[in-house]
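Novice: I would like the atomic coordinates for the input below:
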Amino acid sequence: MFYKPAQGHGLPHNPFNAIVAPRPIGWISTRGAMGDNLAPYSFFNAVAYVPPQVMFASTAAKSDREGTKDTVAQIRETGVFCVNMVTRALIDAMNATSAPLPAGEDEFTAAGIAKAPCETIDCPRVAEAPAALECRVTQIVPLLGAANVLVLGEVTGVHIRPDCLNGGRYLPPDRLSRLGYKDYAAITETFALDRPPGG
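Specialist: From the prediction side, this is the model:
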């Protein structure tokens, strides 16, 4: 089949949601004047090595946050955020934090998630996350479409849970990813692949 997104796809569910997959989940924590916030974003990835940088996109709005969501509102306020990585063991807690709670209601508390302090920014992180990336915003970019916003940040601190280091490599028990629709995958099978010479 072929379709032009502007003209619709005619299917029961939007195929674009599942075509670019798997996507890592950035479980973004922030702190602002209204308190702490935690929410998952599957439009998330790393974008550069040196200095290390990440991005995520927010694609919806809440009526109590003036055209955006709690995460972006608090990042605009403070200029910092933390990306917590997710494993299969944390999926229920992660999913619980996707609920549209009123602004100012703490998802850590609502979902029973333990907080830990960040070192380089004033922000909480998920204590049980296999890794967490402390970030300072470098750009907030409006995207096409209502409430679509891209946030880019420089990683200023990295937390790795001790049991996720093996032989000097980051090796969590699995990596949770979004496949689209309501589908997720816990990636456990990995393999090494050498690049061509000079690659």
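Novice: C-alpha only now, for contacts and for neighbours.
Specialist: Noted.
Novice: now the strands: where do they sit in this protein?
Specialist: Taking DSSP state E, the strands of the chain run over residues 23-24, 26-32, 35-41, 44-48, 53-58, 80-84, 115-117, 124-126, 131-142, 149-160, 165-166, 169-170, 175-180, 183-187.
Novice: For those, give me JSON lines that also has distance to A93 and mean neighbour count.
Specialist: Formatted as JSON lines, the strands of the chain follow (distance: least, CA to CA, whole Å; neighbours: other CA atoms under 10 Å):
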{"stretch": "strand 23-24", "distance to A93": "16", "mean neighbour count": "20"}
{"stretch": "strand 26-32", "distance to A93": "11", "mean neighbour count": "25"}
{"stretch": "strand 35-41", "distance to A93": "10", "mean neighbour count": "23"}
{"stretch": "strand 44-48", "distance to A93": "18", "mean neighbour count": "16"}
{"stretch": "strand 53-58", "distance to A93": "20", "mean neighbour count": "22"}
{"stretch": "strand 80-84", "distance to A93": "12", "mean neighbour count": "27"}
{"stretch": "strand 115-117", "distance to A93": "13", "mean neighbour count": "14"}
{"stretch": "strand 124-126", "distance to A93": "10", "mean neighbour count": "26"}
{"stretch": "strand 131-142", "distance to A93": "16", "mean neighbour count": "20"}
{"stretch": "strand 149-160", "distance to A93": "19", "mean neighbour count": "19"}
{"stretch": "strand 165-166", "distance to A93": "23", "mean neighbour count": "12"}
{"stretch": "strand 169-170", "distance to A93": "22", "mean neighbour count": "12"}
{"stretch": "strand 175-180", "distance to A93": "13", "mean neighbour count": "20"}
{"stretch": "strand 183-187", "distance to A93": "14", "mean neighbour count": "15"}
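Novice: Now show me the structure for the sequence below, then we'll compare the two:
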Amino acid sequence: MTQRRKKSQLLWIVLGMRIILFLAEIGVGLWSRSLSLLAGSGHIFSDLVTLGLTLLAAYLVEHRTGNKEGFKYQRLEIWVAMVNGLSLIAIACLIFWETVTHLQAPELKPSLPMLLVAGLSVAINGANIHLLRNDSHHDLNLRGVFLHGIADAASSLSMMLSALVVYCWHWLWADTVASLFVASLIVWSALSLFLNSFNLLMEKTKEIALI
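Specialist: This is a model prediction of the structure:
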């Protein structure tokens, strides 16, 4: 199996698991009006779009007809990673804005569904991290998906903690704090991915071809 084909298989597996997680988070988030779950679902939606674009770019690279086209499509993969970073920053800004508005009128939210979905998110992201750990060291887009998995797992742990706090002590601000933490993690992973992508885009043709 070629490295490109292995990459495509990994991305398809991750895509399937993240579709399940997205449906769970957005469904329960809309029902419970949980900011932290909606923030997480927004992050995952961006991941789904980027995974689709990455799979398309990987397919074009694998079926290139010449070195010139291969170089062009490899640059496309880098552009996909850069766009992903920018979209994540935009999502984080929206989360910050919604969080500030909800601070003025906090609401009691069902905490048990939040806890269950957060547990599912930790399990799925843990599986993603395990699948991508080795290959993320030498592929830009796999590294981006790997970093998102780490950020998602950390944000899911914060959602679990906030759900427990709301359930045990009815501290309504806990969900808001968790959503701010999620947004901060999104910004961190987005900036890291964008800067790495930009640096690679500026490098010589030979260095880009080794990605």
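Novice: Report the TM-score for the pair.
Specialist: In this superposition the chains share a TM-score of 0.23, using TM-score structural alignment, normalised by the length of the first structure; 90 aligned residues with a CA RMSD of 6.2 Å.
Novice: now the strands of the first structure in TSV, with distance to F16 of the first structure?
Specialist: Compiled in TSV, the strands of the first structure are given as follows (distance: least, CA to CA, whole Å):
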stretch	distance to F16 of the first structure
strand 23-24	13
strand 26-32	19
strand 35-41	16
strand 44-48	16
strand 53-58	16
strand 80-84	25
strand 115-117	35
strand 124-126	30
strand 131-142	21
strand 149-160	18
strand 165-166	35
strand 169-170	31
strand 175-180	8
strand 183-187	13
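Novice: A73 of the first structure is nearest to which of the ones you listed?
Specialist: Comparing the strands of the first structure against A73 of the first structure with CA to CA, the closest turns out to be strand 26-32 (8.5 Å).
Novice: now the angle between strand 131-142 and the closest one, please.
Specialist: Orientation check (axes from the mean of the first three to the mean of the last three CA atoms, to 10 degrees): strand 26-32 of the first structure against strand 131-142 gives 80 degrees.
Novice: quick one on the thing from earlier: right, and the strands of the first structure - which one's nearest N17 of the first structure?
Specialist: Nearest to N17 of the first structure among these is strand 175-180; the distance by CA to CA comes to 4.9 Å.
Novice: helices and strands around the closest one, which ones?
Specialist: Other helices and strands packing on strand 175-180 of the first structure, by 3 or more CA pairs under 8 Å, 6 or more residues apart in numbering; DSSP states H and E, are helix 16-19, strand 23-24, strand 183-187.
Novice: what's the helix or strand for I26 of the second structure?
Specialist: Assigned by DSSP states H and E, I26 of the second structure falls within helix 3-32.
Novice: do K206 of the second structure as well
Specialist: Going by DSSP H and E, K206 of the second structure is part of helix 205-209.
Novice: Which residues does that helix contact?
Specialist: 71, 74-75, 200-201 (CA atoms under 8 Å, 6 or more residues apart in numbering).
Novice: Surely I75 of the first structure touches T30?
Specialist: Yes. Counting by CA atoms under 8 Å, T30 is a contact partner of I75 of the first structure at 6.8 Å.
Novice: Could you list the buried residues of the top helix by length along the first structure?
Specialist: The longest helix of the first structure (DSSP state H) is helix 70-78. For helix 70-78 of the first structure, the neighbour count (16 or more other CA atoms under 10 Å) marks 70-75, 78 as buried.
Novice: Between strand 131-142 and it, find me the angle.
Specialist: Helix 70-78 of the first structure and strand 131-142 are oriented at 80 degrees to each other (the same axes, to 10 degrees).
Novice: Against which helices or strands is helix 70-78 of the first structure packed?
Specialist: Using 3+ CA pairs under 8 Å, 6+ apart, helix 70-78 of the first structure is in contact with strand 26-32, strand 35-41.
Novice: center of the second structure, which residue is that?
Specialist: H148 (3.9 Å; CA atoms, centre = their mean).
Novice: Skip the chain neighbours and tell me the closest residue to it.
Specialist: Leaving aside its chain neighbours, H148 of the second structure sits nearest to S189 (6.6 Å; criterion: CA to CA, 6 or more residues apart in numbering).
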